[in-house]
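*Asks:* No letters, just coordinates:
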């Protein structure tokens, strides 16, 4: 990468930090309101976690998965989705940006289009779901006292969380691309984002082979969440995959992000302004 590209990247990072900093300061002006927002979001998402655990009242396991193991899987999904919600709110609201004609102004500014969109909205209330993921992770570990931790497992779980976050952000970006041609695209991406989070909070093996392959190789959410959790728990990987593939979760995440990024670039180039 040339020096000019490095300089541009550094400038974009500084600008992104500035945009986020302004929004964080604005939200901290109303500390009680922010605390209520975070607490409410934690309570609402916590009910989803409780509903999952209630399954284990009448049933001792879920196709061999114990409560602590499912809680660990659900916590990884909540951490990943919470981070994606926190960072990608601007992408998620892109349909409103198009509808109000604000994207036309974005194109006139002398900086990256994607940077402006992703830096346009940063909601600290999403810390509620991230807090749920952390609390759920601690709860799952209390139910797994015999889980043997190694350096590879300690490395793999954060790597899987970051990879799954990138995939969720890519799904949101794919939904933003659809907004170039139809402004009502929320339901389409919700199937993959909210639907994927809900489905993969449960073991992948409860679904049929087609769905398993879709979430492993097409929209690789399971590659970043289910596969690392299986490795950490000492469970066999799906379809007889080798254990070393668990460390490859960044690869499908980057490939999927590149595909979605390509659609985004295509949409930006062919955007013809609101109303045309």
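*Replies:* Received, thanks. Small disclaimer: the values here were computed from a predicted structure and weren't measured.
*Asks:* C-alpha only now, for contacts and for neighbours.
*Replies:* Noted.
*Asks:* Which parts of the stretch 51-200 of the chain are helices?
*Replies:* 67-87, 89-92, 94-99, 102-108, 113-118, 127-142, 151-178, 186-192, 194-199 (DSSP state H, counting those that start in this stretch).
*Asks:* could you dump those to a markdown table with distance to residue 238?
*Replies:* A markdown table is the format used below for those (distance: least, CA to CA, whole Å):
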| stretch | distance to residue 238 |
| --- | --- |
| helix 67-87 | 15 |
| helix 89-92 | 31 |
| helix 94-99 | 36 |
| helix 102-108 | 43 |
| helix 113-118 | 34 |
| helix 127-142 | 22 |
| helix 151-178 | 16 |
| helix 186-192 | 20 |
| helix 194-199 | 16 |
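*Asks:* Residue 175 and residue 184 touch, don't they?
*Replies:* No. Residue 175 is beyond contact range of residue 184, at 9.6 Å (criterion: CA atoms under 8 Å).
*Asks:* Looking at those two, which is more packed in?
*Replies:* When residue 175 and residue 184 are compared for neighbours, residue 175 comes out ahead with 28 against 13, by other CA atoms under 10 Å.
*Asks:* Would you mind measuring from that one to residue 30?
*Replies:* 32 Å (CA to CA, to the nearest Å).
*Asks:* Same check on residue 71?
*Replies:* 34 Å.
*Asks:* Distance from stretch 30-44 to the middle of the chain?
*Replies:* Its chain's C-alpha centre and that of stretch 30-44 lie 21 Å apart, by CA atoms, centre = their mean, to the nearest Å.
*Asks:* That should have said stretch 10-20, apologies.
*Replies:* On CA atoms, centre = their mean, the centre of stretch 10-20 falls 21 Å from the chain's centre.
*Asks:* Stretch 157-168 too?
*Replies:* Distance, centroid of stretch 157-168 to centroid of chain: 7 Å (CA atoms, centre = their mean).
*Asks:* ok, residues contacting that stretch?
*Replies:* 76-77, 79-81, 83-84, 193, 219-221, 223-225, 228-229, 232, 249-250, 253-254, 256-257 (CA atoms under 8 Å, 6 or more residues apart in numbering).
*Asks:* make it 7 Å
*Replies:* 76, 79-81, 83-84, 193, 221, 224-225, 228-229, 249-250, 253, 256-257 (CA atoms under 7 Å, 6 or more residues apart in numbering).
*Asks:* which of residue 71 and residue 30 has more neighbours?
*Replies:* Neighbour comparison, residue 71 and residue 30: the larger count goes to residue 71, with 26 against 10 (by other CA under 10 Å).
*Asks:* ok, the more buried one - contacts?
*Replies:* With CA under 7 Å, 6+ apart, residue 71 has these contacts: 136, 140.
*Asks:* Repeat that for the one 10 residues further on.
*Replies:* Neighbour list for residue 81: 165, 168 [criterion: CA under 7 Å, 6+ apart].
*Asks:* try this one next to it:
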């Protein structure tokens, strides 16, 4: 019983891949519809980028940042979110699982509960829409910034993306954990994640000290894009921070997920069914 509430073992990898295969088959049953949704996600996010470009084009640079450097930060956000939504859609949509009563079925299966939540859903359309835009931004800005991609730089970027995805998953999981007490957490989720993500799209130096501290120590989006980007940009403003923060993304991701997992386990002990499973 204890194992059913913890992390999946190595033997669950095949089952995990089976879940992904099944969700992909369901997605491909409606190819045209899913393609339109992916295109809509891409256009929605692209419209925000275009507005940003139109605003920033009025200035050569803002506080030492030009438009390509700001959009380079955006590439981290979009690509890491694409990975997050590909692997952790179940955490993103956990409120729906609890409210509908579907989560009750996970409790009686001899498989890790968190494993089931993570593996049960994949949002391919959102992953594709954000991923395509992230790649476009990365390619265009990296060439303008004259970043030379060595094996080490590519490896660093990929590690930072995975860490960024786990940080975002942890923030979502923190909000989702409150479903065990309140069921509906839409407003809390929007406040913790989406509002913080909007702020983190811009350099930390644009904000007063209190906002910077929130994005570093509370909702650590600074480690999703700002600090990893300094590995390539080497902005002088980094002198006010410890240089090692550029490399802390994986550690922050691991520590934050560990802390949030304890909150998750505590909430799971207090969970009682919503009674909607038969409806």
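*Replies:* Nice, I can see it. Keep in mind that this is a model prediction, so the values were computed, not measured.
*Asks:* So for residue 208 of structure 1, which of the helices of the stretch 51-200 of structure 1 sits nearest?
*Replies:* helix 194-199 (12.2 Å; CA to CA).
*Asks:* how far apart are that closest one and its match in structure 2?
*Replies:* Once fitted to structure 2, helix 194-199 of structure 1 is off its aligned match by 1.7 Å on average (mean CA distance after the TM-score superposition for structure 1).
*Asks:* Quick one: residues contacting the nearest residue to residue 272 of structure 2 once chain neighbours are set aside.
*Replies:* Closest residue to residue 272 of structure 2 apart from its sequence neighbours, by CA to CA, 6 or more residues apart in numbering: residue 180 at 7.4 Å. Residue 180 of structure 2 is in contact with 267, 268, 270, 271, counting by CA under 7 Å, 6+ apart.
*Asks:* Just give me the ones among those residues that are also contacts in structure 1.
*Replies:* With both residues aligned by TM-score structural alignment, their matches' CA atoms under 7 Å, the contacts of the contacts of residue 180 of structure 2 that structure 1 also has are 267, 271.
*Asks:* Which ones among the contacts of residue 180 of structure 2 lie within strands?
*Replies:* Taking DSSP state E, every one of the contacts of residue 180 of structure 2 sits outside strands.
*Asks:* so of the contacts of residue 180 of structure 2, which ones are in helices?
*Replies:* Members of those lying in helices (criterion: DSSP state H): 267, 268, 270.
*Asks:* Closest to residue 97 of structure 2 out of those?
*Replies:* So of these, ranked by how close each gets to residue 97 of structure 2 (CA to CA), first place is residue 268, at 13.6 Å.
*Asks:* hmm, which of the contacts of residue 180 of structure 2 are the buried ones?
*Replies:* Buried subset of the contacts of residue 180 of structure 2 (neighbour count, 16 or more other CA atoms under 10 Å): 267, 268, 271.
*Asks:* so who does residue 92 of structure 2 touch?
*Replies:* Applying CA under 7 Å, 6+ apart, we find residue 92 of structure 2 in contact with residue 172.
*Asks:* how about 8 Å then?
*Replies:* Residue 92 of structure 2 neighbours (CA under 8 Å, 6+ apart): 85, 169, 172, 173, 176.
*Asks:* next one: residue 134 of structure 2
*Replies:* 74, 75, 76, 77, 78, 79 are the contacts of residue 134 of structure 2 under CA under 8 Å, 6+ apart.
*Asks:* Check the gap between it and residue 39 of structure 2 for me.
*Replies:* 14 Å.
*Asks:* who touches both of the two?
*Replies:* With contacts taken as CA under 8 Å, 6+ apart, residue 134 of structure 2 and residue 39 have no neighbour in common.
*Asks:* coming back round to it: between the helices of the stretch 51-200 of structure 1, which one is nearest to residue 35 of structure 1?
*Replies:* helix 127-142 (9.5 Å).
*Asks:* which of the contacts of residue 92 of structure 2 sit farthest apart?
*Replies:* Longest span within the contacts of residue 92 of structure 2, CA to CA: 85 and 176, 14.5 Å.
*Asks:* sorry, back to before: I'd like the buried ones among the contacts of residue 180 of structure 2 written out as a markdown table, with distance to residue 157 of structure 2 added.
*Replies:* Output for these, formatted as a markdown table (distance: CA to CA, whole Å):
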| residue | distance to residue 157 of structure 2 |
| --- | --- |
| 267 | 34 |
| 268 | 35 |
| 271 | 39 |
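*Asks:* Closest one to residue 18 of structure 2 out of those, please.
*Replies:* residue 268 (25.6 Å).
*Asks:* residues touching the closest one, list them.
*Replies:* Residue 268 of structure 2 makes contacts with 177, 180, as judged by CA under 8 Å, 6+ apart.
*Asks:* Distance of it relative to residue 107 of structure 2?
*Replies:* 10 Å.
*Asks:* Next, count neighbours for residue 254 of structure 1.
*Replies:* Residue 254 of structure 1: 15 neighbours (other CA under 10 Å).
*Asks:* tell me which element it falls in.
*Replies:* In this structure, residue 254 of structure 1 sits in helix 250-269 according to DSSP states H and E.
*Asks:* Pull out the buried residues from that helix.
*Replies:* 250, 252, 253, 256, 257, 260, 261, 263, 264, 267.
*Asks:* just stretch 240-250 of structure 2 next, same as before
*Replies:* So, applying 16+ other CA under 10 Å, buried residues of stretch 240-250 of structure 2: 245, 246, 247, 248, 249, 250.
*Asks:* any chance of those in TSV, plus distance to residue 96 of structure 2?
*Replies:* Listed next are the buried residues of stretch 240-250 of structure 2 as TSV, based on distance: CA to CA, whole Å:
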residue	distance to residue 96 of structure 2
245	36
246	36
247	36
248	33
249	30
250	29
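*Asks:* so which of these would you say is closest to residue 45 of structure 2?
*Replies:* Nearest to residue 45 of structure 2, judged by CA to CA, of those is residue 249 at 24.6 Å.
*Asks:* Stretch 154-171 of structure 1 vs structure 2, average distance?
*Replies:* Mean for stretch 154-171 of structure 1 is 1.4 Å (mean CA distance after the TM-score superposition for structure 1).
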